[in-house]
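Participant: Have a look at this fold, sequence not included:
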């Protein structure tokens, strides 16, 4: 009878412990990152009254006779099931979707938590807002790279409040240079009066210019108003370079004809067929139409035909560059079409603001030629170095590699322009974001973003075996296994969900049900004790 009383006592103790666990679960139903617990019971050692016997001599065997001594606490298990995610919209709130724990350091050792309510302290460290423990991860280098993400390199996370200036070293260009782009040449005026100095006869001569299929070449034609006038060498071809300088004036499209600038081959006009001729002077090779008339009547007072040349086949591109101190400079360069499938950038077509040439030329080779194939792709001159000395205290001899290899040349819009470049000025941190891999990216007021750090995640082979440390913290135990540290989304570790918090995984319906069974179990065990007491009272009363 005493056995039953003590069995009831063990039952009371066991159910009291279960009620303690249930109460703790319910009290933490709204605790961020809380993991609920459950209690299991086990039977205590039984007292054997009679052992089992085996069959013999035609008689069957008998089972053992044992009396149980009550119930004992079997285990208190932690449920590591995922809790629901609550959206907060706060960038420093993070949760883990899947396996793993955030690592925080209390100043002596690392402990682990699923609570991701984070903030920055006075010293700029990313900490758990409930206890101030520093979040562990990996800081990025100045260029935003993180080379090693292992346990040996884990450290406190801080964000760089400023970004140092970086000099520009590479500029990439893209877009189209119009293959059909043409320059224009017009005669002004298109008609002049020619006078014979001997007879005094005059005639009006019209000048027409027509573009040929060759680049920067025009056919000129002279026609007299008087039908009796005769014109010799009245047609020919004028070829110019991109700057409007004469490359040739001759009688053949390919430049192999008679050079009309040689004395005796100029256009001549026999006014009215009298036999007296008037020669028209032409510019010479290398003369510029900006300073030399296209035609000039040798015996006509001041009668000239100017060649109005306009450079249309060009593209001017402006690009910003930074020197070593972060000072902004502007590169202006102009690419000019100099032939079919050929464009050039000359030294005098380049300028860098607030800087001087560090050598005799801005460009490492000037003029720099960009060649295209028949399909419109760059086949030569894809890159060139530009070197300049910034004014002020920045480093001289700054070299910038200009990359034109992504240019195209098709008949269409002139879209060639700056694409990307490195280098930037000094900047102050404005905001930051956290992505699913735990990468923290800072946004600076100089317009650039940079990876600043990555949050580390630890996983365990038996997370339920970790020891609770309070404040939703866990530590390594003998049965949890060692932490496996790495990036979110790798090695079975879950992804990080920014702007959310993981809610408690306590199921209230289940807890209330367990509370009912605990209460009934406690009541039942108390009945064992009271009934056993009554039976003992009966024995005591036998003496009466």
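Facilitator: Everything's here; your move. No experiment lies behind these values; they were computed from the predicted model shown.

Participant: going forward, measure contacts between C-alpha atoms and count neighbours the same way
Facilitator: Will do.

Participant: Would you map the helices across the protein?
Facilitator: 2-27, 508-541 (DSSP state H).

Participant: what is the orientation angle of the last one with helix 2-27?
Facilitator: The one in question is helix 508-541. Here the directions of helix 508-541 and helix 2-27 differ by 160 degrees (axes from the mean of the first three to the mean of the last three Cα atoms, to 10 degrees).

Participant: Run the chain-centre distance for helix 508-541.
Facilitator: 67 Å (Cα atoms, centre = their mean, to the nearest Å).

Participant: Equivalent analysis for the shortest one, please.
Facilitator: Once both centres are worked out by Cα atoms, centre = their mean, helix 2-27 turns out to sit 59 Å from its chain's centre.

Participant: between the helices of the chain, which one is nearest to residue 269?
Facilitator: Closest to residue 269 of those, according to Cα to Cα: helix 508-541, at 112.0 Å.

Participant: which residue ranges form the strands in the stretch 201-350 of the chain?
Facilitator: 202-211, 217-224, 230-232, 235-240, 246-250, 268-270, 277-281, 295-297, 304-310, 314-322, 328-339, 342-345, 350-352 (DSSP state E, counting those that start in this stretch).

Participant: contacting residues around the second one?
Facilitator: It stands for strand 217-224. 185, 203-212, 230-231, 234-240 (Cα atoms under 8 Å, 6 or more residues apart in numbering).

Participant: okay, now the one to match up with it:
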């Protein structure tokens, strides 16, 4: 090898190491880039030359860069205040898609809602996931996650449970039972009253009064159900159910009847537009948690009913399984979608597209898309961002 060859050998070293410095500089520049994966240069020597003959006299011809290797080690996580920020704890990539365009993959989990209700990356690409129907059940289809039309439909009350303690020291009211059709009041004709709100098929709220009246029979009470069955502004309070419910207790103050549901029919006026009559099962407690008759002041211990009015979306949450749930103004929570994760046999073979995105290539293999936490895919960390792994 002559002087000129020696110069080219040295220049090759400067050139390859210059490329390596560019890679290092790119890594340093992206230290604070969410989801960034660092790279490293892969070097090799250049085919050697024998000055005379035989391996003992082989002289190197310099260095070359074989390629750039992507490093997909896990980065650390940073907690954020955005409920739509997500990190993948483990293998896999978020799937994002251009509108009527290509599909890309990223570890960056910064997402927000655009004006059309789509969950999008900062670049405006739409996050992909399993879609759910109005009932909050998965459809099996994968598509753009959108919350613009999501709401919580009303649900009519089917069951109400009222658990009370009725004062065993109470006396039989002297006034005969009577309820005012305009106010729902029953002065002097009951011992204890509790109120509960139920909902019809359209989500209209109907306050219901439950009046307990002591009878002359020891341990026996009458429960009378009163509701306003008229239109708004035109009250018509009536006792529903036809006849009072007989409620009895033993000498230990424990409920002996009724121990099962008592169906009550609510005859809403047709002007409400809801299903009428509406049948509701009323319980006075469940096994082990029944109403009681003790020698202490009458009180409502517990009450619940299973209906609700309509609601609009108030907040969003994301679980470790990637399920995006909506919290609604009516207090209900419903599943909206499930974020999907793509896993590759050779993630180092993905093509870098810039803007924290990768594209599938022949070297990476095809993506295996599925639910977080399944088949080796990582879990979702909500309110978190994966930082650079540099």
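Facilitator: Perfect, thanks for sending it. Only a predicted model underlies this, so the values are computations on that prediction, with no experimental measurement involved.

Participant: Would you pull the TM-score for this pair?
Facilitator: The TM-score (TM-score structural alignment, normalised by the length of the second structure) is 0.78; 363 aligned residues with a Cα RMSD of 3.5 Å.

Participant: related to what we said a few turns ago, which PyMOL command selects the buried ones in the contacts of strand 217-224 of the first structure?
Facilitator: The following PyMOL line selects those of the contacts of strand 217-224 of the first structure that are buried, judged by 16 or more other Cα atoms under 10 Å:
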select buried, resi 185+203+204+205+206+207+208+209+211+230+231+234+235+236+237+238+239+240
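
Participant: tally of neighbours for residue 55 of the second structure?
Facilitator: Residues within reach of residue 55 of the second structure, counting by other Cα atoms under 10 Å, total 11.

Participant: what's the spacing between it and residue 62 of the second structure?
Facilitator: Between residue 55 of the second structure and residue 62 of the second structure the computed distance is 17 Å (Cα to Cα, to the nearest Å).

Participant: Now check residue 331 of the first structure against the second structure: what is it aligned to?
Facilitator: In the second structure, the residue matched to residue 331 of the first structure (TM-score structural alignment) is residue 208.

Participant: Contact partners for its match?
Facilitator: Per Cα under 8 Å, 6+ apart, neighbours of residue 208 of the second structure: 195-198, 225-228.

Participant: Excluding residues flanking it in the chain, which one is nearest it?
Facilitator: Nearest residue to residue 208 of the second structure in three dimensions, chain neighbours excluded: residue 227, at 4.8 Å (Cα to Cα, 6 or more residues apart in numbering).

Participant: I figured the one you found hits residue 211, correct?
Facilitator: No - look at residue 227 of the second structure against residue 211 with Cα atoms under 8 Å: they stay out of range, at 11.1 Å.

Participant: thinking again about what came up before, list only those of the contacts of residue 208 of the second structure flagged as buried.
Facilitator: 197-198, 225-228.

Participant: check contacts around the spatially most central residue of the second structure.
Facilitator: Nearest to the mean C-alpha position of the second structure, by Cα atoms, centre = their mean, lies residue 325 at 2.2 Å. Contacts for residue 325 of the second structure (Cα under 8 Å, 6+ apart) come out as 316-318, 333-337.

Participant: among those residues, which ones are buried?
Facilitator: 316-318, 333-337.

Participant: Save those residues as CSV, and put in distance to residue 294 of the second structure too.
Facilitator: Listed next are those as CSV, based on distance: Cα to Cα, whole Å:
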residue, distance to residue 294 of the second structure
316, 45
317, 44
318, 46
333, 38
334, 41
335, 44
336, 47
337, 50
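
Participant: Show me what the residue nearest to residue 208 of the second structure lines up with in the first structure.
Facilitator: Under TM-score structural alignment, residue 227 of the second structure pairs with residue 352 in the first structure.

Participant: Residue 350 of the second structure too?
Facilitator: Structural alignment (TM-score structural alignment) places residue 350 of the second structure against residue 466 in the first structure.

Participant: Might you report the residue contacts of that match?
Facilitator: 474-477, 479-480.

Participant: Same question for residue 47 of the second structure.
Facilitator: By Cα under 8 Å, 6+ apart, the residues touching residue 47 of the second structure are 60-61.

Participant: can you tell me how far the aligned partner of it in the first structure sits from residue 66 of the first structure?
Facilitator: Taking TM-score structural alignment, residue 47 of the second structure has residue 45 as its aligned residue in the first structure. With distances taken as Cα to Cα, residue 45 of the first structure is found 10 Å from residue 66 of the first structure.

Participant: again, but for residue 435 of the first structure
Facilitator: 62 Å.

Participant: Those two: which has the busier surroundings?
Facilitator: Between residue 435 of the first structure and residue 66, counted using other Cα under 10 Å, the more crowded position is residue 435 (18 against 14).

Participant: how many neighbours does the closest residue to the more buried one other than its chain neighbours have?
Facilitator: Spatial nearest neighbour of residue 435 of the first structure, chain neighbours left out: residue 498 (6.5 Å); criterion: Cα to Cα, 6+ apart. Other residues lying near residue 498 of the first structure total 23 when counted by other Cα under 10 Å.

Participant: which residues touch whatever residue of the second structure lines up with residue 498 of the first structure?
Facilitator: Aligning on TM-score structural alignment places residue 498 of the first structure opposite residue 382 in the second structure. Residues in contact with residue 382 of the second structure (Cα under 8 Å, 6+ apart) are 83-87, 317-320.

Participant: distance of the aligned residue in the first structure for the residue nearest to the centre of the second structure from residue 448 of the first structure?
Facilitator: Aligned counterpart of residue 325 of the second structure in the first structure: residue 441 (TM-score structural alignment). As defined by Cα to Cα, residue 441 of the first structure lies at a distance of 10 Å from residue 448 of the first structure.

Participant: And for residue 361 of the first structure?
Facilitator: 32 Å.

Participant: Tell me which of these two has more neighbours.
Facilitator: The neighbour comparison of residue 361 of the first structure against residue 448 (other Cα under 10 Å) goes to residue 361, with 18 against 15.

Participant: Now do the contacts for residue 117 of the second structure.
Facilitator: By Cα under 8 Å, 6+ apart, residue 117 of the second structure lies in contact with 146-148.

Participant: which of those line up with contacts in the first structure?
Facilitator: Among the contacts of residue 117 of the second structure, the ones still in contact in the first structure (both residues aligned by TM-score structural alignment, their matches' Cα atoms under 8 Å) are 146-147.

Participant: filter the contacts of residue 117 of the second structure to the buried ones?
Facilitator: Buried members of those, counted by 16+ other Cα under 10 Å: 146-147.

Participant: would TSV of the contacts of residue 117 of the second structure with distance to residue 155 of the second structure be doable?
Facilitator: Compiled in TSV, those are given as follows (distance: Cα to Cα, whole Å):
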residue	distance to residue 155 of the second structure
146	24
147	21
148	21
